[in-house]
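*Asks:* I would like to see how this sequence folds:
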Amino acid sequence: MSIIKTAAKQLMYLLVPKKNGFSDLKVRSGPAKGAVLRLDIRVNGSYWLGNYDQWIFDRINFAEYIKAGDVVWDCGAYVGYYTASFRKIAGEKGKVHTFEASNDNYETLKVLPTNNRWSNVYIHHMAVGPEHAELKFVNNLQGSSGPYGLGKEYRESESELNIIKVACSGVDELVYERGIDMPDFIKFDLESAEEFALHNGHRVFTEKRPTILLELHGQKTKDAAGLFFERYNYKGLLLDEMPDIKNVLRSKADFDKIEGVPHMVLCIPC
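*Replies:* Next comes the predicted model:
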């Protein structure tokens, strides 16, 4: 099967016109169907075909948590697949704020609103995590690019990593100092910076109380999520269990009972 997949990707790459390895391609199916993404077909074939992270979209009906006219934040966007999916649900009257720290990823992502004629999608070249900070950030690992020195471990040696410095903002900082629209829904995929983002948005989490799709990177993020449930009166649902929920997490003690670090948790205000 892997041989067939490899051959198929090679064939797609030969057939698709490209510039510097990237092409502007319309997503063929799935939740982002019809959106034009700038992709390198050699590594982004699943985004073009529309089956990327299909297991997540099978478990979560995002239309239950995002309504037409809502404001959505996509924090850690890579090629913008989730941004496109969220924009389809939020519609013309909604807004999507997309955050990407990697220079390389941002260069391909920044054309998303223009390519799709979306006036309500905003691409921000910055990290989300520690507030009022400048982070060391790995720039050359595509979707796995993330902060350097915050806890994320890289298989590559430091000499193999292209490390840059990027501006980083906290959640309350984004709203009350930078003027970003208050979110109704947030996706956090911050490659270990989640532990900071969960605890520097007190006003947003108490006044607006957005639903949060949280990817967990390591034990510190899991611990931070458990404390977040307690402090802000949220409940956590494990994606691995959805739609048949076995555990509703309301505290760090609840989360500590779950073995290991789950991949994702949906955080819903109570």
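
*Asks:* make it CA atoms for all contacts and neighbour counts henceforth
*Replies:* Noted.

*Asks:* Relative to N247, how far out is the residue lying closest to G80 once chain neighbours are set aside?
*Replies:* Leaving aside its chain neighbours, G80 sits nearest to L109 (6.3 Å; criterion: C-alpha to C-alpha, 6 or more residues apart in numbering). Separation of L109 from N247 (C-alpha to C-alpha, to the nearest Å) stands at 36 Å.

*Asks:* again, but for D223
*Replies:* Using C-alpha to C-alpha, D223 is found at 16 Å from N247.

*Asks:* Show the contacting residues for I186.
*Replies:* Under the criterion of C-alpha atoms under 8 Å, 6 or more residues apart in numbering, the neighbours of I186 are 72-75, 210-213.

*Asks:* let's see it at 7 Å
*Replies:* 72-74, 210-213 (C-alpha atoms under 7 Å, 6 or more residues apart in numbering).

*Asks:* helix, strand or coil for it?
*Replies:* Classification of I186 using DSSP: H, G, I helix; E, B strand; the rest coil returns strand.

*Asks:* What separation is there between it and N247?
*Replies:* 22 Å.

*Asks:* Show me where the stretch 151-270 of the chain has its strands.
*Replies:* 163-169, 185-188, 211-215, 234-238, 248-249, 264-269 (DSSP state E, counting those that start in this stretch).

*Asks:* ok now the fourth one, how far from the chain's centre?
*Replies:* Averaged C-alpha coordinates place strand 234-238 at 18 Å from its chain's average position (C-alpha atoms, centre = their mean, to the nearest Å).

*Asks:* same check, this time on the second one
*Replies:* Averaging C-alpha positions (C-alpha atoms, centre = their mean) puts strand 185-188 7 Å from its chain's average.

*Asks:* One more: the first one?
*Replies:* For strand 163-169, the distance between its averaged C-alpha position and the chain's averaged C-alpha position is 17 Å (C-alpha atoms, centre = their mean).

*Asks:* for comparison, sequence B:
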Amino acid sequence: MTGLPALLRRRRSARRQAAIRDRCDTAYLGDHRALVRVLGRYKMFVDTRDVDIGAHLLLDGFWEMWVTELLPRLIRPGFVCVDVGAHVGYFTMLMADLAGPSGLVHAFEPNPALRGMLDDAARVNGFAGQVRSYGDPVYDAAGLAAELVVTITQPSGAHVRILPEGDPAATLRTCRLDAVAGLDRADFVKIDAESSEEAIWRGMRGLLDQRRPMTVLLEFASIRYADPAGFLAAIAGEGFALHRTDPGRGLRRTSVAEILRAPPACELMLVLIR
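*Replies:* Okay, the predicted model is just below:
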């Protein structure tokens, strides 16, 4: 067996990463666009000017291995997954593969260039029937005027800015997750949206109220929120157990107090499980 399942059977992350690097291959397609093999398995497209995620995919064939290794433990066949801040679709491809033909992935990426590469990756990997992509930024209200503030060299740092109605800079309209047509439930949700996380959480109200088992992978940095303790209390109040993941220690239980002790600008990847 080749690809992700076989690689995940390797004992240590360092050996796994070395094996993935050995299988990484790239082809420059012109116009700042390259085709790359990631995780020894998926064909993906990247912008060669991207000095962040794109650079890692081009040279290593993986991104955030400590998070990548978690997904097979958290996603099962038939799952409905949501990827908010999907970028070029790295985690979207994993979700689609792990959820299988009976599963579904709703991927949200407001950067049209990145969304186009995500759609191309879904097609070339045979996941077009499982992946639904959206260009709407996710927020706590639908139909708000918005723009995406982004740089070519670091598109992963883009953030959504809400604008007054009628502002000529507005090129986007927001949506709520619990109002997306066809998104009737969510088993696994990833939220990585550069300061919009709390608003996205509020826009999940209808999904949270189902009280179903759910796992949420949430990037959290205290500096982004007016009341970080209140945000964490709201999460815990929905019945989620707090975990965090890091490169050295893997997945472990954590607490509101421990999370708040981190430097305010430190980006933590929280895993919320109920």
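
*Asks:* TM-score of the superposition?
*Replies:* Comparison of the two superposed chains (TM-score structural alignment, normalised by the length of structure 1) gives a TM-score of 0.75, and 233 aligned residues with a C-alpha RMSD of 2.7 Å.

*Asks:* aligned partner of the residue nearest to G80 of structure 1 in structure 2?
*Replies:* Here L109 of structure 1 is matched to L118 in structure 2, going by TM-score structural alignment.

*Asks:* Is its match in contact with G85, as I believe?
*Replies:* No: counting by C-alpha atoms under 7 Å, L118 of structure 2 stays clear of G85, with 11.3 Å between them.

*Asks:* quick one: L11 of structure 1 from N44 of structure 1, how far?
*Replies:* 14 Å.

*Asks:* nope, S23 of structure 1 is what I meant
*Replies:* Counting by C-alpha to C-alpha, the gap from S23 of structure 1 to N44 of structure 1 is 11 Å.

*Asks:* Please apply the same query to E191 of structure 1.
*Replies:* Applying C-alpha to C-alpha, the value for E191 of structure 1 to N44 of structure 1 is 19 Å.

*Asks:* now D189 of structure 1
*Replies:* Taken as C-alpha to C-alpha, the span from D189 of structure 1 to N44 of structure 1 is 18 Å.

*Asks:* What of A63 of structure 1?
*Replies:* Going from A63 of structure 1 to N44 of structure 1 by C-alpha to C-alpha gives 25 Å.

*Asks:* Could you check which of the two has the larger neighbour count?
*Replies:* Shown here are A63 of structure 1 and N44; by other C-alpha atoms under 10 Å, N44 has more neighbours (15 against 12).

*Asks:* Would you mind giving the contacts of I186 of structure 1 as JSON lines with distance to S102 of structure 1 and neighbour count added?
*Replies:* Shown next, in JSON lines, are the contacts of I186 of structure 1 (distance: C-alpha to C-alpha, whole Å; neighbours: other C-alpha atoms under 10 Å):
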{"residue": "V72", "distance to S102 of structure 1": "20", "neighbour count": "29"}
{"residue": "W73", "distance to S102 of structure 1": "17", "neighbour count": "27"}
{"residue": "D74", "distance to S102 of structure 1": "14", "neighbour count": "25"}
{"residue": "P210", "distance to S102 of structure 1": "25", "neighbour count": "23"}
{"residue": "T211", "distance to S102 of structure 1": "25", "neighbour count": "21"}
{"residue": "I212", "distance to S102 of structure 1": "22", "neighbour count": "24"}
{"residue": "L213", "distance to S102 of structure 1": "21", "neighbour count": "21"}
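
*Asks:* quick one: which of those residues is nearest I180 of structure 1?
*Replies:* Nearest to I180 of structure 1 among these: W73, at 9.6 Å, using C-alpha to C-alpha.

*Asks:* Name the SS class of the closest one, please.
*Replies:* strand.

*Asks:* Please say which position in structure 2 it maps to.
*Replies:* Checking TM-score structural alignment: W73 of structure 1 goes with V82.

*Asks:* tell me the contacts of that match?
*Replies:* By C-alpha under 7 Å, 6+ apart, V82 of structure 2 lies in contact with 105-107, 186, 188-190.

*Asks:* Per the alignment, E215 of structure 1 pairs with which residue of structure 2?
*Replies:* Aligned partner of E215 of structure 1 by TM-score structural alignment: E219.

*Asks:* Pretty sure that match sits against K190.
*Replies:* No: contact criterion C-alpha under 7 Å: E219 of structure 2 and K190 do not qualify, at 8.4 Å.

*Asks:* The two - which one has more neighbours?
*Replies:* A direct count of neighbours by other C-alpha under 10 Å for E219 of structure 2 and K190 places K190 higher, at 22 against 19.

*Asks:* which one in structure 1 is aligned with the more buried one?
*Replies:* Checking with TM-score structural alignment, K190 of structure 2 has K187 as its match.

*Asks:* Roughly how far does that match sit from F22 of structure 1?
*Replies:* From K187 of structure 1 to F22 of structure 1 the distance is 26 Å (C-alpha to C-alpha).
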